[in-house]
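Undergrad: Have a look at this prediction, sequence included:
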Amino acid sequence: ERRRNRRSIFINGRFALGVDETVIADLGLHVGQEISEEELGRVVRTELLVKARERALRLLEYRARSRAELARRLRLAGFAEDIIEEVLVRLSETGLVDDARFSQSWVESRSAGRSIGKTRIKWELRQKGIDADLVEEALSEIDEETEYKLAARAARAKWDKDRSPDVSVKRRRLASYLQRQGFGWDVIKKTVNQLAADDEDE
């Protein structure tokens, strides 16, 4: 029986379960066909794969996600590990899930949209389950000079807003701020020294 894009499976005249039309097509089933318990198991598994894939695609429509993020969300939705793994493999094969591309895009957007350093970006990517090697590869695009420019951009407004008459206090506050933003010590030192020197010249 049919309702929208769903079909109902009856066993011995009693409703057993509803499945997506694609499941019926994929398994080559037809109305009136008798199915064994083994075939019913395949129907159930295929239906779960369809549901898990649809859930993953809805998540990807909202924003790009890492493989681990999708796995975590599907797990929370109650899907079994083997179903999750198969869905993620298929999505990876079609390019819809690509941790290398995701990492590169994340680095570009985070460094352009907000002035944050490599340490913080690295932490964010690791939190999203990205492999350490992929993280390092993506971060290799940010050299020390680029990171210094990001730090300088973040530091200028912070420095100007600090009204403390004690330069040592301003330096300490700014250094702490830049550290929280994920910049390395060499970059922090260079940035703070430059701003302090600019103040002295004015």
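TA: Nice, I can see it. Not measured: the values here are computed from a predicted model.

Undergrad: C-alpha only now, for contacts and for neighbours.
TA: Noted.

Undergrad: Could you measure from the closest residue to Ala152 other than its chain neighbours over to Ile142?
TA: Leaving aside its chain neighbours, Ala152 sits nearest to Thr191 (5.8 Å; criterion: CA to CA, 6 or more residues apart in numbering). Thr191 is 16 Å from Ile142, where distance means CA to CA, to the nearest Å.

Undergrad: And Arg110, by the same measure?
TA: In terms of CA to CA, Arg110 sits 12 Å off from Ile142.

Undergrad: One more to weigh against that first structure:
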Amino acid sequence: MTITGLRKLLRSSRIAIHVDGEYRFAVDPSLVLEEQLFVGKTVSEEELASYQLSAQEAKLVHLSLALIARRPRTKVELERYLIARLNQEGMPQEQSYDLVKKIIERLTDKGYIDDRAFSKLYIDSLIKSKYYSPLQIKQKLLQKGIELELANELLSEKYKKVQVDNVIVDLIKKQSRRIKALSKDDKDYTLRLKKYLIKKGFRYSDIEKNL
């Protein structure tokens, strides 16, 4: 088989590779230089498969970085995204898992993925803007793929500095007027407030001492 065309794609820096007159796939210009690809070069099917896999990896790295640029992602979030993408493109499952694992390791090594740093920022955000309880925050972290051990460690560390009582008091101040407007009397108000705080995931003993 012979490379019969190397053409730059419109609106992209990628290079389309044509073999024996037919389009096969597109690669980054760096791969063309690294593999010394040129029109007239003879290539095997195995070599083409290797080039295509390298091109797929480079493309997914670019997509991952664009995703992370919008907001930080956990390792599991990115894994889910990449595997879903490769499934849509029809890549065999075993091959897609291997490729995604390689990409995740690469991005982790370079510091683009850091579950510990992500979790610390996420915990701060949920406490300050949402007034979430430790239980709610833990559930949110687990949903994003953070390991239970890490979630417990960081929450324990955080609540040594930020007292649960302070979060409850701030939340009561924020919600007091709304709940009072719905209440018939003081007893009903207290009951509604307790139900609200329990639903938010705070322990009953912590709620009681702050009412």
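TA: Now that the structure is in, tell me what you want to look at. Note that this is a predicted model, so its numbers are computed, not measured.

Undergrad: more crowded one of Thr191 and Ile142 of structure 1?
TA: Neighbours per residue, other CA atoms under 10 Å: of Thr191 of structure 1 and Ile142, the larger number sits with Thr191, 25 against 16.

Undergrad: re earlier: now for the residue nearest to Ala152 of structure 1: what does it line up with in structure 2?
TA: Mapped onto structure 2 by TM-score structural alignment, Thr191 of structure 1 lines up with Asn210.

Undergrad: follow-up on the earlier one: surely the residue nearest to Ala152 of structure 1 is in a helix?
TA: Yes: under DSSP: H, G, I helix; E, B strand; the rest coil, Thr191 of structure 1 sits within a helix.

Undergrad: for structure 1, which helix is longest?
TA: Ordering each helix of structure 1 by length in residues (DSSP state H) puts helix 37-62 first.

Undergrad: quick one, what contacts the most centrally placed residue in structure 2?
TA: The residue lying closest to the centre of structure 2 (CA atoms, centre = their mean) is Arg73, at 2.9 Å. By CA atoms under 8 Å, 6 or more residues apart in numbering, Arg73 of structure 2 lies in contact with Leu67, Ile113, Asp115, Phe118.

Undergrad: Count residues in the vicinity of the counterpart of the second one in structure 1, would you?
TA: So the one you mean is Ile113 of structure 2. Under the alignment by TM-score structural alignment, Ile113 of structure 2 pairs with Val97 in structure 1. For Val97 of structure 1, the count of nearby residues is 21 (other CA under 10 Å).

Undergrad: now Val162 of structure 2
TA: The burial count for Val162 of structure 2: 14, using other CA under 10 Å.

Undergrad: Run through the residues that contact it.
TA: Val162 of structure 2 touches nothing, counting by CA under 8 Å, 6+ apart.

Undergrad: I'd like the distance between it and Leu191 of structure 2.
TA: Val162 of structure 2 sits 26 Å away from Leu191 of structure 2, going by CA to CA.

Undergrad: Next: Tyr97 of structure 2.
TA: Applying CA to CA to Tyr97 of structure 2 and Leu191 of structure 2 gives a distance of 51 Å.

Undergrad: got it, and Ser12 of structure 2?
TA: Taken as CA to CA, the span from Ser12 of structure 2 to Leu191 of structure 2 is 61 Å.

Undergrad: Between the two, which is the more surrounded one?
TA: Leu191 (11 against 8).

Undergrad: residue in structure 1 matching that one?
TA: So, by TM-score structural alignment, Leu191 of structure 2 is matched to Arg172.

Undergrad: Also Leu67 of structure 2?
TA: By TM-score structural alignment, Leu67 of structure 2 lines up with Leu59.

Undergrad: who touches its match in this structure?
TA: Per CA under 8 Å, 6+ apart, neighbours of Leu59 of structure 1: Arg65, Leu70.

Undergrad: one step back: check for me that the residue nearest to the centre of structure 2 belongs to a helix.
TA: No: going by three-state DSSP, the assignment for Arg73 of structure 2 is coil, not a helix.

Undergrad: could you pull out the strands for structure 1?
TA: 2-3, 6-11, 14-20 (DSSP state E).

Undergrad: ranking these by burial, who's on top?
TA: strand 6-11 (a mean of 16; mean count of other CA atoms under 10 Å).

Undergrad: ok, back up a step: would you list the strands of structure 1 in JSON lines and tack on distance to Gly28 of structure 1?
TA: JSON lines is the format used below for the strands of structure 1 (distance: least, CA to CA, whole Å):
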{"stretch": "strand 2-3", "distance to Gly28 of structure 1": "16"}
{"stretch": "strand 6-11", "distance to Gly28 of structure 1": "13"}
{"stretch": "strand 14-20", "distance to Gly28 of structure 1": "13"}
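
Undergrad: How many residues are close by the aligned residue in structure 1 for Asn166 of structure 2?
TA: Under the alignment (TM-score structural alignment), Asn166 of structure 2 pairs with Lys149 in structure 1. Applying other CA under 10 Å, we find 14 residues neighbouring Lys149 of structure 1.
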